[in-house]
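> Sharing a model that was predicted from the sequence below.
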Amino acid sequence: MKKTIAITAAAAAMLAVSPAAAQSTDGTADRAGTMQAKVLMTGVLPDGEIDTVNVDAIGVPAGTQTTASDNVVPTLAIEYFLTNNLSIETICCVTSHTVSVNAGALDGAELVENALLLPATVTAKAHADLGPIKPYIGAGVAYFIWLDQDVAADAAGLGATDVNLSDEFGAVLQAGVDIPLGDSGFGISLDAKRYFIDTTATFYAGSATALETEHNLDPWVVSGGVTFRF
């Protein structure tokens, strides 16, 4: 909670600089009231390490640590410009991950597979006009929704029959650049986000909780693609 409050305070400080860039310096058309759609290829790079073990009824070996797999997926972003230099953006994608052991006696064992994540995200972005280059910074909130997850074979071998990953709120910081291609509304975009969000993994043996661990997800999400403003 303290981490989320600190990130929110930093976001407010960043967005406070937006009035200084209130006017376009390169003569571009007024963006206030317009929308921008982005079609991107996105790399989702989570951490996945264990932060806390709450329940351990199966005797996980000391030193066990986990990681979540990376993934590359298509992403759609929709952005609305409140003013020339302030916008609101949301993204849509679904990404799949595997959680496996990367340290300890169980190194290499897969615990969770086909973990489908919908990272619902809304950010506020402050833009600057530097000629044809239009950098921005942003901050916002996210809600990670796990649509599905399965017990991997190695976890099943330890006696797990089901697994649940908790949906969680968190914060996100963002930076990137939009580069218009002429006056047609088309352009290219590069974007990077860092999320600060966790999840609790609960493994069941029948109806009993066999293992419950809290994990730092904190993914980097990096994107590049094409844009169209209308």
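Sure, I can see it.
> going forward, measure contacts between C-alpha atoms and count neighbours the same way
Will do.
> Surely A11 is in a helix?
Yes. A11 forms part of a helix when assessed by DSSP: H, G, I helix; E, B strand; the rest coil.
> Report how many residues lie close to it.
21 (other CA atoms under 10 Å).
> now G33: how far from V226?
20 Å (CA to CA, to the nearest Å).
> Can you list the residue ranges for helices in this protein?
Using DSSP state H, the helices of the chain run over residues 2-15, 153-157.
> okay, these, which one's buried deepest?
helix 153-157 (a mean of 16; mean count of other CA atoms under 10 Å).
> Just list what that one packs against, helices and strands only.
Helices and strands touching helix 153-157, by 3 or more CA pairs under 8 Å, 6 or more residues apart in numbering; DSSP states H and E, are strand 110-127.
> Next, please give the residue ranges for the strands of the protein.
With DSSP state E as the criterion, the chain has strands at 35-45, 49-56, 65-68, 71-81, 86-92, 95-103, 110-127, 134-151, 162-165, 168-180, 186-196, 198-205, 208-216, 220-229.
> One more to weigh against that first structure:
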Amino acid sequence: MKKFAVPALVAALTMGAAVMPAHAEKAAGDLLVRGRVIYVQPDESSSLKLGTTAIAGKAAVDSSVVPELDFSYFFTDNLAAELILGTTHHNVAAKGSPLGASVDLGDVWLLPPTLTLQYHFNPKGKISPYVGAGVNYTIFYGDDPGAAKGISYDNAFGLAAQAGVDIELNDKWSLNFDVKKIWLDTDVKVNAGLASPVNAKVDIDPWIFGVGVGYRF
């Protein structure tokens, strides 16, 4: 159902916005600052190798709930750029590999600044849906190897897409709902105490669901 979530959200909100009365809201030169609580759900897939030999198993990354801050600057009434800032913490495991049914690979922090270009369909209305697309660069830090002797993650670029809606509360404040998809791949090297390291190609590809409030300057 995830692949239908964004198109359905945009279609429903756009139709709803069309019947709402016009109201002064976003305009060229405005800065909209939002604070959200986000739920990050990895949609991971992976392949493992012992040295250069493929082995069974997969990487598993758990979900996370964290605060997020973003800034949207409006170049025109409809067109804006959004910078999304936040950091997430995830536990990692290797499952179904020759190392065991489930091997704890500790935890890691992700810092994924994301920049998107957005189109707002109804910037002068009380209900203003938008879509966006852009790029992400994820930095992995603070890793703990868990049961392994050591682990390293490669920082990586990825693409991002989003859809959401701002619902005006008054002249300055608004309620925001937002959905993002980030396509993020990383190479992971695990020192499991064997003659060769375990190398993993992991597609984390998280869905990010957020709700929060915005203030317009």
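Structure's in. What do you need? Only a predicted model underlies this, so the values are computations on that prediction, with no experimental measurement involved.
> And the TM-score between them?
Once the chains are laid over each other, their TM-score by TM-score structural alignment, normalised by the length of the second structure reads 0.82; 198 aligned residues with a CA RMSD of 2.7 Å.
> hmm, back to that, specify the stretch among the helices of the first structure that is closest to E89 of the first structure.
helix 2-15 (14.1 Å; CA to CA).
> so which strand or helix has K3 of the second structure?
helix 2-18 (DSSP states H and E).
> roughly how far is that helix from the heart of the chain?
19 Å (CA atoms, centre = their mean, to the nearest Å).
> Check which residues of that helix are buried.
Residues of helix 2-18 of the second structure classed as buried by neighbour count (16 or more other CA atoms under 10 Å): V6, L9, V10, L13, T14, A17.
> Measure how it sits relative to strand 173-191, angle-wise.
170 degrees (axes from the mean of the first three to the mean of the last three CA atoms, to 10 degrees).
> which outside residues touch helix 2-18 of the second structure?
121-122, 125-131, 162-165, 179 (CA atoms under 8 Å, 6 or more residues apart in numbering).
> One more: stretch 192-209 of the first structure?
In contact with stretch 192-209 of the first structure (CA under 8 Å, 6+ apart) are residues 4, 55, 57, 142, 159-176, 210-223.
> what about burial for the residues you listed, which qualify?
Members of these classed as buried by 16+ other CA under 10 Å are 4, 142, 160-165, 167, 169-176, 210-223.
> circling back: which among the helices of the first structure is found nearest to L82 of the first structure?
Using CA to CA, the helices of the first structure put helix 2-15 closest to L82 of the first structure, at 13.4 Å.
> mind checking how far that closest one is from the chain centre?
Worked out by CA atoms, centre = their mean, helix 2-15 of the first structure lies 17 Å from the chain centre.
> With stretch 141-158 of the first structure instead?
Taking mean C-alpha positions (CA atoms, centre = their mean), stretch 141-158 of the first structure and its chain are 17 Å apart.
> still on that earlier bit, would JSON lines of the buried residues of helix 2-18 of the second structure with distance to Y141 of the second structure be doable?
Converted to JSON lines, the buried residues of helix 2-18 of the second structure look like this (distance: CA to CA, whole Å):
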{"residue": "V6", "distance to Y141 of the second structure": "30"}
{"residue": "L9", "distance to Y141 of the second structure": "34"}
{"residue": "V10", "distance to Y141 of the second structure": "35"}
{"residue": "L13", "distance to Y141 of the second structure": "38"}
{"residue": "T14", "distance to Y141 of the second structure": "39"}
{"residue": "A17", "distance to Y141 of the second structure": "42"}
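> Can you tell me which of those residues is closest to G106 of the second structure?
Using CA to CA, the buried residues of helix 2-18 of the second structure come closest to G106 of the second structure at V6, 32.5 Å.
> Could you measure from that closest one over to L83 of the second structure?
Counting by CA to CA, the gap from V6 of the second structure to L83 of the second structure is 20 Å.
> again, but for V202 of the second structure
25 Å.
> counterpart of T200 of the first structure in the second structure?
Superposed on the second structure with TM-score structural alignment, T200 of the first structure falls opposite D187.
> Now for that match, how many residues are close by?
15.
> got the contact list for the residue nearest to it when sequence neighbours are not counted?
Residue nearest to D187 of the second structure in three dimensions, not counting chain neighbours: K201, with 4.8 Å by CA to CA, 6 or more residues apart in numbering. Contact partners of K201 of the second structure, counting by CA under 8 Å, 6+ apart, are S46, S47, L48, D185, T186, D187, V188.
> Quick check on these: which are buried?
By 16+ other CA under 10 Å, those give S46, L48, D185, T186, V188 as buried.
> Greatest separation within the residues you listed: which pair is it?
L48 and D185 (13.7 Å).
> what's the burial count for L184 of the second structure?
L184 of the second structure, neighbours per other CA under 10 Å, totals 23.
> sorry, back to before: right, and the pair among the contacts of K201 of the second structure with maximum separation?
Taking CA to CA, no two of those sit farther apart than L48 and D185, at 13.7 Å.
> re earlier: what's the match for the residue nearest to D187 of the second structure in the first structure?
In the first structure, K201 of the second structure lands on E214 (TM-score structural alignment).
> Next one: its match from L40 of the first structure, what distance?
31 Å.
> Alignment lookup: M41 of the first structure to the second structure.
Aligned partner of M41 of the first structure by TM-score structural alignment: V37.
> How about I133 of the first structure?
Using TM-score structural alignment, I133 of the first structure lines up with I127 in the second structure.
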